[in-house]
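> Pasting a predicted model and its sequence here:
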Amino acid sequence: MLQLKDNFKNWTSGNDIIDEFIQQSQLNAVCYINYIEWIPFEKFQNITYIAEGGFGKVYAAEWPEGNIEYWDIEDQKWYRYHYNKYALKSLNNSSDISSDFLNEFMQKKIGKLRQLASGLLDIHNAGLVHKDFHSGNILFNIDPVISDLGMCQPANKQTVKEEGIYGVLPYMAPEVLRGHQYTKAADIYSFGIIINELLSEEIPFNDIPHDKFLAIKVCNGLRPNISKDVPKLLVDLITKCWDAEIDNRPTTNELHQLLKKWVYELRKVKNVEGWKSNEICSQVDECNKLGKKKFEISKSSKGKSDNIQTHPQAIYTSRLLNFKNLPKPVNSSDLSSCQLNSGNFTLTIFILKSIY
């Protein structure tokens, strides 16, 4: 996303907190659907009032420029999907607007994870395992789609080879790194890494070499950082997915049903009285309050935007790996965490949603 970073100087919302939040989402995005873009209001056309609720007004509008689809290498510019129709939701003068905004953003993320879990469930219900499940094999258009099924095979087929295994090291289960049979539980481990990548907005192990030393550390319980802004229910799910003990990981159906339940609860709870009392919504709200405080602190510094670098030996394409004499996988109780900048502000902001 270096092209997005180079464009920081060409736009501003007029609010430092919003700018920082948008920049962080762009710097940490792994695909176009995972980040926010600032759109000046004058770029919208044919704006039509739809309705008004307890928290603001809803409009329909056209955005001729359209959202980004991909970077055109030959023309060195972004290719955009033109003339989409969008919904604009205004949150007027809310004293807790950042919480409202982040709650909706978290709901969308969990919804995408539920869709991915549904795709993985289809694969597993067909008696197959993916064997190369990582964020680079997820395609986003309207909905996320699991791609690159070239290594997909029957779950009961024994194919461990002496020359090594193929995959992207940060997403590979420790038992697979040791040369054991690839199972559905190994796909679940990979899903745990992906869940954390999306929610914590940090690419796993991007600052260290992807070599045998990392493989040893993974077997000894090292896992990616989990942001303090991730709700505890989701932290618990992530840690279960990447548990060193295969039998402790949830099944694909359990994973899908849990995410489906949370999506439903997050959609139904918002009313004119605020958040209703259920666990996932309360945790999302509390985590956003924590994030707001850290975002406020970040205003006095440059933040981490200019310090995000990927180690030259951090490799995120599938390759042949062959590690000998790795230790038996164990869990570690030492969970470190990264910080997600957030903030507290009051203004009118429009949240953009594509209408398909």
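Everything's here; your move. Residues are numbered from 1 along each chain as shown.
> alpha carbons only for contacts and neighbour counts from here, please
Noted.
> any chance you could map the helices in this structure?
Secondary structure of the chain (DSSP state H): helices at 2-6, 16-27, 97-125, 174-177, 184-200, 212-219, 232-241, 252-268, 279-298.
> Could you export those helices as a markdown table, including mean neighbour count?
Below are those laid out as a markdown table (neighbours: other CA atoms under 10 Å):
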| stretch | mean neighbour count |
| --- | --- |
| helix 2-6 | 11 |
| helix 16-27 | 19 |
| helix 97-125 | 19 |
| helix 174-177 | 24 |
| helix 184-200 | 24 |
| helix 212-219 | 19 |
| helix 232-241 | 19 |
| helix 252-268 | 17 |
| helix 279-298 | 19 |
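> looking at these, which is closest to N322?
helix 174-177 (7.9 Å; CA to CA).
> From the contact counts, what lies against that closest one?
Contacts defined by 3 or more CA pairs under 8 Å, 6 or more residues apart in numbering; DSSP states H and E place helix 174-177 against helix 212-219.
> Report all helices and strands that the helix it packs on contacts.
So helix 212-219, by 3+ CA pairs under 8 Å, 6+ apart, packs with helix 174-177.
> So what's the gap between the helix it packs on and the chain middle?
Offset of helix 174-177 from its chain centre (CA atoms, centre = their mean, to the nearest Å): 24 Å.
> Can you pull out the residues in contact with that helix?
Here helix 174-177 makes contact (CA atoms under 8 Å, 6 or more residues apart in numbering) with 165, 181-182, 186, 215, 218-219, 244, 322-323, 326, 328-329.
> and the comparison structure, right after this:
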Amino acid sequence: KLSLLECIAFDLKIIHSHKLIHRDLHSGNILLATFQSAYIADLGLSTMVNTKSNNKVYGILPYIAPEVLYNGIYKMESDVYSFGIIAYEIVSSLQAYNNIPHDIYLQRMIYNGLRPRIPKHTPQLVTELIIKCWSAQPDQRPTSVEIYDIINTWNNDILNNRSTEIVTQIEEANKMRVSNMPTSSHINSSYPEEIYVSMQFDHLNTTGTGNVKLLESFNTIILIKYIFLLIKRKSQ
């Protein structure tokens, strides 16, 4: 899994080195060459850094950074957020928000801080990197160069069987994963509103009195709906 992440991080580093922003980075745009090799594809929506945006949000909701959901402005840090979601999916083998409808309520919840729940058996260093990537503050996210360097170092430690923290954590995580393996298969609830294809929609920072009043009422509605989803999830 770390080999896949290293390949994706390397491609993202190359994209950013050419002053490009992908703008639609998600797992569907990751092409697998082997089980340990992957490539970033579909640069059709990519733009140069500092290119004036039309402030339209385009992509798959779970992978879109909160600041983009709010104002529709893409930056390199937005790609890093998307990488964090992809990294979560690779280490957890789950799609992000796979049991929540992908609607305006989820859009608002992501902006307000909702993130996928990283499995406990994930190595702590990997967990910390993912959390940094999807930080609500773009300037607190690592750069694509930093991400690649970190994961490349981890993989070198593993290949050379070095006694480093990441190697120890992976060994412990593998033991925990085996001991916690479910005895029966469990299928997550799904919703027809789950949309894993790129689409265009309005950002949250819309103008107009009607939209502002509607957004003000979202917090209460979202809180109630989210509590209901948590209760339903725990009862499964």
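The structure has been received and is ready for your questions. None of these values were measured; they are calculated from a predicted model.
> TM value for the aligned chains?
The pair, once superposed, lands on a TM-score of 0.83 when counted by TM-score structural alignment, normalised by the length of the second structure; 207 aligned residues with a CA RMSD of 1.8 Å.
> Report the central residue of the second structure.
I85 (1.4 Å; CA atoms, centre = their mean).
> What's it aligned with over in the first structure?
Per TM-score structural alignment, the equivalent position to I85 of the second structure in the first structure is I193.
> residues contacting that match?
P170, Y171, P204, P224, I238, W242.
> Name the pair among those residues with the greatest separation in space.
Checking the contacts of I193 of the first structure with CA to CA, the most distant pair is P170 and I238, at 14.4 Å.
> Compute the number of surrounding residues for N29 of the second structure.
Here the number of neighbours of N29 of the second structure (other CA atoms under 10 Å) works out to 13.
> what's the answer for D143 of the first structure, then?
11.
> One more: the one 5 residues further on?
When counting by other CA under 10 Å, one arrives at 15 neighbours for D148 of the first structure.
> How about the one 3 residues further on?
Summarising burial for M151 of the first structure: neighbours were counted as other CA under 10 Å, giving 12.
> Okay, the closest residue to it other than its chain neighbours and D187 of the first structure: tell me how far apart.
Take M151 of the first structure and drop its neighbours on the chain: the residue closest to it by CA to CA, 6 or more residues apart in numbering is K131, 6.0 Å away. Noted for K131 of the first structure: a distance of 7 Å to D187 of the first structure, by CA to CA, to the nearest Å.
> that older thread, next, work out how far apart the residue nearest to the centre of the second structure and T164 of the second structure are.
26 Å.
> hang on, the earlier thing: would you agree the residue nearest to M151 of the first structure is in contact with Y189?
No: counting by CA atoms under 8 Å, K131 of the first structure does not reach Y189; the two are 10.9 Å apart.
> What residue in the second structure is paired with G127 of the first structure?
By TM-score structural alignment, G127 of the first structure lines up with K19.
> tell me the contacts of that match?
Neighbouring residues of K19 of the second structure by CA under 8 Å, 6+ apart: M48, V49.
> Might you report the residue contacts of N325 of the first structure?
Applying CA under 8 Å, 6+ apart, the residues contacting N325 of the first structure are R178.
> Distance of the residue nearest to M151 of the first structure relative to N125 of the first structure?
K131 of the first structure sits at a distance of 15 Å from N125 of the first structure (criterion: CA to CA).
> re earlier: out of the contacts of helix 174-177 of the first structure, name the two that are farthest from one another.
Between all members of the contacts of helix 174-177 of the first structure, the farthest pair (by CA to CA) comes out as A244 and N322, at 19.6 Å.
> if you count what's nearby, which of these two comes out ahead?
A count of neighbours by other CA under 10 Å puts A244 above the other of A244 of the first structure and N322, at 23 against 16.
> Check the gap between the equivalent of the more buried one over in the second structure and V178 of the second structure for me.
Alignment note (TM-score structural alignment): A244 of the first structure maps to A136 of the second structure. According to CA to CA, A136 of the second structure stands 33 Å off from V178 of the second structure.
> Report how many residues lie close to the aligned residue in the second structure for D229 of the first structure.
The alignment partner of D229 of the first structure in the second structure, by TM-score structural alignment, is H121. The local packing of H121 of the second structure (other CA under 10 Å) involves 19 other residues.
> circling back to that earlier point, show me the contacts for the match of A244 of the first structure.
Applying CA under 8 Å, 6+ apart, the residues contacting A136 of the second structure are P66, E67, Y111, G113.
> Would you mind measuring from the counterpart of the first one in the first structure to V160 of the first structure?
Read that as P66 of the second structure. Matched by TM-score structural alignment, P66 of the second structure corresponds to P174 in the first structure. Using CA to CA, we find P174 of the first structure at a distance of 14 Å from V160 of the first structure.
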